[in-house]
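Participant: The following block contains a protein sequence and its predicted model.
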Amino acid sequence: MTGLTYTDAMSGALDRLRSIGYEHGTMLVNHAPMAAEAMATLGYADDIATWVEDNLAHRRYKDLPTPRFPLSATDESDWRPALGDFDRVTDWWEMFDRELAEKPWQEVLNLWWPRLVSGMSGVMTHGVIRTAHAVRAIARAGESDNALYRKELAHGLGYWAARYSLSDAQAVDAELRRGTPGPARPEGAAYTALDELVADACGHYATVQTGHPVPLIHAITGPAAVRLVLPHLPADLQWTSYLAARHCSDGIRGYYSSSRGPATAPAAAVPREDQLIAEAVELGDEHAIKLAEVAVRHQALRPDDRYAAAANAATTRLRKFLSAHSFYD
């Protein structure tokens, strides 16, 4: 054991991954920075370098697309038509890289979060998930040298913008307009609502049958990513963020579940928290690791057996799936 710190492990991982493309296969997503950050948070910093190298050996990531022409962050007529255009993903990343080099990350986040949140469902919420992991990393870095973390946040926001869902954004914006001005909500209402949404999505995952074990996981990890960022957002953005997360989670559950109806925690016993994490890391699967981190994080926020039940179900199903398949998202 080398006893690496979170900072040492994450700096090494982000440096190794900074030139790796966003996707592999047919719109399969690069989870490596997210999984590395989850492992560091879970106390597995010493295992990250080996995990990253193994991931790179088994994934054929595409190169970062060639830039087309610079985007202007101050000209809405320039950047808005590029929303949801993956051909512009490098233009988006470079724009955010410039913005984050010149301004505090909180200022950039609070400007762009409301512009992007309605379209967060694109590619199964991976843009907002990658952004959330980057936010936790950069917030943890504090005032220290965080150039790698700023670049990772630029990648997260850039990917989110390039895979922005135009169709879902219209639906979410329509829902928001119907709810305006709406009744006054107590302070912290978005926190409570997101915690309930994540717990319900976990219970749903643990009790329904699915063909592929991965897609339905994002009904959990998408809202959990929004919950992770919520403390860094102003109060007037929090309820909107919950509504967008709920729209995504409901949509994923509706599309990928073969069973309907209220979800309840299964009666079967699940492993202890430390064993749950260890089994996910040993499996090495990105989704198992990230869901285990969500389970641990939310258990600390609001104890509920459904978190561990979902993480255990995901690791079990993924172990079986991986024994029969060579690669997947």
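Facilitator: That came through, no problem. Numbers count the residues shown, from 1 in each chain.
Participant: from here on, contacts and neighbour counts on C-alpha atoms
Facilitator: OK.
Participant: Let me see the ranges of the helices in the stretch 1-150 of the chain.
Facilitator: Remark: helices assigned in the stretch 1-150 of the chain by DSSP state H, counting those that start in this stretch are 6-17, 32-41, 48-58, 76-79, 89-102, 105-116, 126-141, 147-162.
Participant: Could you list every helix and strand in contact with the next helix or strand after the last one?
Facilitator: So the one you mean is helix 147-162. Under the assignment DSSP states H and E, the closest C-terminal helix or strand after helix 147-162 is helix 166-178. Under the contact definition 3 or more Cα pairs under 8 Å, 6 or more residues apart in numbering; DSSP states H and E, helix 166-178 sits against helix 235-256.
Participant: Quick one: list the elements packing against the helix it packs on.
Facilitator: So helix 235-256, by 3+ Cα pairs under 8 Å, 6+ apart, packs with helix 166-178, helix 189-207, helix 218-229.
Participant: mind running it again at 7 Å?
Facilitator: Helices and strands touching helix 235-256, by 3 or more Cα pairs under 7 Å, 6 or more residues apart in numbering; DSSP states H and E, are helix 189-207, helix 218-229.
Participant: Nearest to residue 169, out of the helices of the stretch 1-150 of the chain?
Facilitator: helix 105-116 (8.6 Å; Cα to Cα).
Participant: buried set for that closest one?
Facilitator: Residues 105, 108, 109, 113, 114, 116 are the ones in helix 105-116 that count as buried (16 or more other Cα atoms under 10 Å).
Participant: Repeat that for stretch 175-183.
Facilitator: Neighbour-count burial for stretch 175-183, with 16+ other Cα under 10 Å as criterion, is recorded at residue 176.
Participant: what about that stretch, start to end distance?
Facilitator: Start and end residues of stretch 175-183 are separated by 15 Å (Cα to Cα, to the nearest Å).
Participant: if I look at residue 234, how far off is residue 99?
Facilitator: Noted for residue 234: a distance of 20 Å to residue 99, by Cα to Cα.
Participant: More neighbours: the two, which one.
Facilitator: residue 99 (18 against 9; other Cα atoms under 10 Å).
Participant: Not counting its neighbours along the chain, what's nearest the more buried one?
Facilitator: residue 108 (6.9 Å; Cα to Cα, 6 or more residues apart in numbering).
Participant: okay, pairing it with this:
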Amino acid sequence: MTDTQRNHVDTSGTLDEALERIHLSGPERDGWLSNHAPMAVEALVRRGQAPAAHRWLDNYRPRLEDMPGSVAPVTGRNWQEALGDIDRVADWTAFFERETADRPWRTVLAEWWPRLLPGIAGGATHGVIRVGHSVRTLLAGEETEPRVRELAHALGYWAARHQPLPALERLAPAPDAAAALERVPLIADQDGEMLARLGRLTGFPDWPGQTPEEPEAARTAIEELVRAATHRYATHGHAAPIMLVHSATAPNAVLRTLPALPGALWVPSLHAAWAASATVTAAYGPREAVPVTAPPGAQDPQEVFERAAAHGDDHTIKFTDTALDVGDAAALVAAGRAMELNTPAW
């Protein structure tokens, strides 16, 4: 394991304490903005910034809202009628709390992952991103009650915001992920929230052109996509500095979840990861790139993340976390660009 890839296992109880505080709130605020606290706090703890986690949450907590009230219980028989209904988010959360209490969380995840993948773009991809952070924690350490409950909250939010894409044209193949992102047709009208923009999508390049036959090939392709999207942010993130981070963080959430899934689900996961990244690119990408000059000398990954933590913006923290997963110099430049483009939180 390199220094760039090194992660910290939380033995202090900080993450569990923070999650218990977060679970008093709902998954959204101000009508549609996502609650980023569980994802940002997990990244802070994971990257060695646990002492700052509660202070960050103290500052973020006034933005949050209570969990909405229940409408009617979601069950194994009626779940399809509740899929994509944000008014049922409390019911979905309670459903997954029951499911993960009664069965191993990996079993629940494997059952629901293929059901939720077609709606990966819902909630501006925050459902899958929250799941990815949750699964990373569960795979890395003790399966505590707050961490399993966080997976239930993440799955519940994804189910409530589930939003399939419209039928899309399959465009000419691209040789690699970077070229595929470059060739994504931008929607003509980039106004409105992401939900409104989804209906304006027309088609995506055919990538990867040949569907991988082996799970490991699918993993490699997703890694390539995450790297390409992270690098691209440095030159293209200026168009929508907050939204375009999801072109990298959404497929990275899928990548983080793969080890907990059966191999048969890895190829469908690749296709969903590409759809998520391409959707964000089409909906928010700029017409022109802006050249970026890399700082002189090599950057230390841990120092880069410390700067992101001090910056405090939730999307910047999560994007820098992904940049450290990619781990190369270009990714660290992109993380620095996110700090420049996004407004510090406090």
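Facilitator: Nice, thanks for sending it over. Note that this is a predicted model, so its numbers are computed, not measured.
Participant: which of the helices and strands packed on helix 235-256 of the first structure is buried the deepest?
Facilitator: Across these, averaging neighbours per residue (mean count of other Cα atoms under 10 Å) puts helix 218-229 on top, at a mean of 26.
Participant: whereabouts in the second structure does it align?
Facilitator: Counting by TM-score structural alignment, helix 218-229 of the first structure lines up with residues 246-257 of the second structure.
Participant: Can you pull out the residues in contact with the matching stretch?
Facilitator: Applying Cα atoms under 7 Å, 6 or more residues apart in numbering, the set of residues contacting stretch 246-257 of the second structure from outside is 125, 128-129, 132-133, 135-136, 219, 222, 226, 229-230, 269, 273, 276-277, 280-281, 319, 322.
Participant: Let's see that with 8 Å instead.
Facilitator: Residues outside stretch 246-257 of the second structure that contact it (Cα atoms under 8 Å, 6 or more residues apart in numbering): 124-126, 128-133, 135-136, 219, 222-223, 225-227, 229-230, 269-270, 273-274, 276-281, 318-319, 322.
Participant: would a markdown table of the buried residues of helix 105-116 of the first structure with distance to residue 52 of the first structure be doable?
Facilitator: Shown next, in a markdown table, are the buried residues of helix 105-116 of the first structure (distance: Cα to Cα, whole Å):
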| residue | distance to residue 52 of the first structure |
| --- | --- |
| 105 | 26 |
| 108 | 29 |
| 109 | 27 |
| 113 | 29 |
| 114 | 32 |
| 116 | 29 |
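Participant: and which of those residues is nearest to residue 25 of the first structure?
Facilitator: residue 116 (25.3 Å).
Participant: corresponding residue for that closest one in the second structure?
Facilitator: Checking with TM-score structural alignment, residue 116 of the first structure has residue 116 as its match.
Participant: Verify the stated contact: residue 53 of the second structure with residue 47.
Facilitator: No. Residue 53 of the second structure is not in contact with residue 47 according to Cα atoms under 8 Å; the separation is 10.8 Å.
Participant: Please report how far residue 43 of the second structure lies from residue 319 of the second structure.
Facilitator: Taking Cα to Cα, one finds residue 43 of the second structure at 10 Å from residue 319 of the second structure.
Participant: Residue 22 of the second structure too?
Facilitator: Note on residue 22 of the second structure: its distance to residue 319 of the second structure, by Cα to Cα, is 21 Å.
Participant: Just want to know which of these two has more residues nearby.
Facilitator: residue 319 (30 against 22).
Participant: Confirm that one sits in a helix?
Facilitator: Yes. Under DSSP: H, G, I helix; E, B strand; the rest coil, residue 319 of the second structure falls within a helix.
Participant: what's near enough to touch the corresponding residue of the first structure for it?
Facilitator: In the first structure, residue 319 of the second structure lines up with residue 291, judged by TM-score structural alignment. Taking Cα under 8 Å, 6+ apart, we find residue 291 of the first structure in contact with 217, 220, 221, 310, 311, 314.
Participant: So what's the residue count around the first one?
Facilitator: As a burial measure, residue 217 of the first structure scores 26 neighbours (other Cα under 10 Å).
Participant: likewise the fifth one?
Facilitator: A count of neighbours around residue 311 of the first structure, defined by other Cα under 10 Å, yields 31.
Participant: One more: residue 275 of the first structure?
Facilitator: Counted by other Cα under 10 Å, the residues lying close to residue 275 of the first structure total 12.
Participant: try residue 34 of the first structure
Facilitator: By the criterion of other Cα under 10 Å, residue 34 of the first structure has 23 neighbours.
Participant: Test my guess that it contacts residue 130.
Facilitator: Yes. Contact criterion Cα under 8 Å: residue 34 of the first structure and residue 130 qualify, at 5.8 Å.
Participant: Report the contact partners of the aligned partner of residue 22 of the first structure in the second structure.
Facilitator: With TM-score structural alignment as the criterion, residue 22 of the first structure lines up with residue 27 in the second structure. Contacts for residue 27 of the second structure (Cα under 8 Å, 6+ apart) come out as 34, 35, 67, 153, 157.
Participant: Please spell out the ChimeraX selection for the buried subset of those residues.
Facilitator: Burial among those is assessed by 16+ other Cα under 10 Å; the matching ChimeraX selection reads:
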select :34,35,67,153,157
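Participant: a markdown table please, covering the contacts of residue 27 of the second structure and showing distance to residue 240 of the second structure.
Facilitator: Shown next, in a markdown table, are the contacts of residue 27 of the second structure (distance: Cα to Cα, whole Å):
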| residue | distance to residue 240 of the second structure |
| --- | --- |
| 34 | 17 |
| 35 | 19 |
| 67 | 29 |
| 153 | 28 |
| 157 | 24 |
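Participant: mapping the contacts of residue 27 of the second structure onto the first structure, which are still in contact?
Facilitator: Contacts conserved in the first structure for these, counting by both residues aligned by TM-score structural alignment, their matches' Cα atoms under 8 Å: 34, 35, 67, 157.
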